[in-house]
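*Asks:* sequence below, structure please.
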Amino acid sequence: MRLKNKLYNEALRDKKESVITNDGSCTLYSFEFEEHYHSTTEGALMESLHKHVIPAFSLIKTKKELHILDICFGLGYNTFATLYYVLKNNLALNIHIYSPEFDKKLVQNLKNFNYPDEFKEMKEIINSISEHFYYEDKRFTITVMIGDARIEIPKLTQKIDIVYQDAFSFQKNPLLWTKEYFSSLRDICASDAILTTYSSATNVRMGLWESGWSIYLPNKQNVRIGTIASLGELELEKVDMELKISRNKEAKSLKDSEYI
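*Replies:* The predicted structure follows:
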């Protein structure tokens, strides 16, 4: 993928700083993207649970097998929080998680990361992912796809039920927030798929909406409001995107052509 402007800086990729967030869990600060991997105010674990896992699982209740796309793997909080939630609530589910990540060294070092106590029973899983980028048992399958998400995601053949859209922000990593990117997600998703994201930005919601997703407001949680999108109808407050556009004629979605 040939870029018009330099979006990534490999010279800074290994430069990260450990940070303790407000819920006591640890995250990292990326000097390459000039952002934390998680909200330091809400907390790494709280953000994963209340912006992604709990909203998604509250909306998909009838399936016994779920295929989840976690974008991107990073420190693995969304993936591990999913397993924690399923085990804690004794949910009779088989879970398959697919997660792209271009920072191979980051994943390899996760076996040494200071995770919260909620993940202490997952040491074997974390070690397997660090060493093999894969884990499998009778209930859970986790596949970390090392590489560019825009290249790896279209390779998926299994229809996705849940997308955790949790990349670095559109200001820092725009190619994972464009209309074309959201269209590529739609193409690999089931007809009733749910997408969760921390972003409530108008250009992000427009990109989703223009790609065929319906936009909803999540139920109020103890975290800053984000967005839920679906390819089906949900019993949530729907965002009237046509009204928003009529009130803001200059609003537009991000496009690949701006960056590629």
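*Asks:* rest of the way, CA atoms for contacts and neighbours
*Replies:* Will do.
*Asks:* tell me the buried residues in the longest helix along the chain?
*Replies:* Scanning the chain for the helix with the most residues, using DSSP state H, yields helix 77-88. Neighbour-count burial for helix 77-88, counted by 16 or more other Cα atoms under 10 Å, picks out 77-86.
*Asks:* and stretch 93-102, by the same measure?
*Replies:* 94-102.
*Asks:* who does the longest helix of the chain touch, helix- and strand-wise?
*Replies:* helix 44-47 (3 or more Cα pairs under 8 Å, 6 or more residues apart in numbering; DSSP states H and E).
*Asks:* mind giving me the packing neighbours of the helix it packs on?
*Replies:* Judged by 3+ Cα pairs under 8 Å, 6+ apart, helix 44-47 is in contact with helix 77-88.
*Asks:* now the second one, please; I'll put the structures next to each other:
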Amino acid sequence: MRRPLRRAGHGRHTRPAAQRHLRGNGARPMTDVTTAADRAAAYWNSPGTVTEFRSLDVQPYLTDLLARTAVDGPALDVGCGGGRNTLALLERGFDVLAVDLHAGMVEATRARTAAYPSGRISVRQGPAHEIPAQDGTFALAVCQGVLHNAVDRAQWAATVTELARVLRPGGLLALNTFTCETLDPMLRAGTEDGQYLLPDNVPMVLLPVDEVLAAFTAAGLAARGETHTYVRDLDVGPRAVLRCVLRREGD
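*Replies:* Below is the predicted model:
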């Protein structure tokens, strides 16, 4: 069942590839970095951003999901950021593979989980659409604030397919992603439907909720329980959010 879109108040950014200096908060401009990928990397690897993400606590909805869901098997944290979800998974007894595109976040997660033995935690650098794991490896995957950072629809679709590939039958995906239900006026249309450009020309993919869910269904992941949609007034502007749990088809 899908709940109606609502407004969820203010907050900090989750993982939009955006530069907050464009809203006048004093962050360093990055005009010396030439490509969109380099600009995004410069932002996510900057000491201030890494420190901020390393200090974040796990969201209550994920804590609640982990407390009430019996899952037996390893877990995946895609786009691990500063390691808050990785740590929560470890504390619940999961062996974890954590993956992030940016070296600064990888090092932050390694530092935050350093108390755990290497047999229980592996932190790797890489993109969400190329997860270093065999088919059907994970009983649980967390993908929070990552999917919309795909540079185009092809990469977005590849990430959906990859998440389905590495989940075992019956495995769960805890998904949180931005959608196009509410659009920040500072975003501009990109070169294809569903692609939007931030003011510094870094792309992101924002699709309707129904299209997001349909893509996962086609990949073999069906929504389990309620889907939640709401608007967050973040420091980078308003963002429409889809949050749900999906289950991989099979026993």
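*Asks:* can you calculate the TM-score here?
*Replies:* Put the two chains on top of each other and the TM-score (TM-score structural alignment, normalised by the length of the second structure) is 0.54; 174 aligned residues with a Cα RMSD of 3.9 Å.
*Asks:* picking up where we left off before, turn the buried residues of helix 77-88 of the first structure into JSON lines, columns for distance to Lys16 of the first structure.
*Replies:* Shown next, in JSON lines, are these (distance: Cα to Cα, whole Å):
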{"residue": "Tyr77", "distance to Lys16 of the first structure": "17"}
{"residue": "Asn78", "distance to Lys16 of the first structure": "20"}
{"residue": "Thr79", "distance to Lys16 of the first structure": "21"}
{"residue": "Phe80", "distance to Lys16 of the first structure": "21"}
{"residue": "Ala81", "distance to Lys16 of the first structure": "22"}
{"residue": "Thr82", "distance to Lys16 of the first structure": "25"}
{"residue": "Leu83", "distance to Lys16 of the first structure": "26"}
{"residue": "Tyr84", "distance to Lys16 of the first structure": "26"}
{"residue": "Tyr85", "distance to Lys16 of the first structure": "28"}
{"residue": "Val86", "distance to Lys16 of the first structure": "31"}
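*Asks:* can you pick out the most distant pair from these?
*Replies:* Tyr77 and Val86 (14.0 Å; Cα to Cα).
*Asks:* picking that back up, just the buried residues of stretch 93-102 of the first structure: which are in strands?
*Replies:* Members of the buried residues of stretch 93-102 of the first structure lying in strands (criterion: DSSP state E): 94-101.
*Asks:* for the stretch 101-250 of the first structure, what spans make up the strands?
*Replies:* Listed in chain order, the strands of the stretch 101-250 of the first structure (DSSP state E, counting those that start in this stretch) span 134-136, 140-146, 160-165, 189-197, 214-217, 227-230, 237-238.
*Asks:* compare those and give me the one nearest Ile245 of the first structure.
*Replies:* Closest among the strands of the stretch 101-250 of the first structure, using Cα to Cα: strand 214-217, at 13.4 Å.
*Asks:* what about the closest one, how far off from the second structure?
*Replies:* Following the fit onto the second structure, the mean deviation recorded for strand 214-217 of the first structure is 2.2 Å by mean Cα distance after the TM-score superposition for the first structure.
*Asks:* tell me the angle the longest helix of the first structure makes with strand 160-165.
*Replies:* With axes from the mean of the first three to the mean of the last three Cα atoms, to 10 degrees defining the directions, helix 77-88 of the first structure sits at 130 degrees from strand 160-165.
*Asks:* hmm, back to that, and the buried residues of helix 77-88 of the first structure, which is closest to Val144 of the first structure?
*Replies:* So of those, ranked by how close each gets to Val144 of the first structure (Cα to Cα), first place is Thr79, at 10.3 Å.
*Asks:* quick revisit: pick the most deeply packed of the strands of the stretch 101-250 of the first structure.
*Replies:* strand 227-230 (a mean of 26; mean count of other Cα atoms under 10 Å).
*Asks:* where in the second structure does it fall?
*Replies:* The aligned range for strand 227-230 of the first structure in the second structure is 244-247, by TM-score structural alignment.
*Asks:* can you give the distance of the matching stretch from its chain's centre?
*Replies:* Put simply, stretch 244-247 of the second structure sits 14 Å off its chain's centre (Cα atoms, centre = their mean, to the nearest Å).
*Asks:* kindly report the same for stretch 228-243 of the first structure.
*Replies:* Worked out by Cα atoms, centre = their mean, stretch 228-243 of the first structure lies 19 Å from the chain centre.
*Asks:* try stretch 183-200 of the first structure
*Replies:* For stretch 183-200 of the first structure, the distance to the chain centre is 10 Å (Cα atoms, centre = their mean).
*Asks:* equivalent analysis for stretch 229-240 of the second structure, please.
*Replies:* Distance, centroid of stretch 229-240 of the second structure to centroid of chain: 15 Å (Cα atoms, centre = their mean).
*Asks:* could you check how far Leu234 of the first structure is from Lys15 of the first structure?
*Replies:* 41 Å (Cα to Cα, to the nearest Å).
*Asks:* out of the two, which sits in the busier spot?
*Replies:* When neighbours are counted by other Cα atoms under 10 Å, Leu234 of the first structure and Lys15 differ, and Leu234 comes out ahead with 16 against 12.
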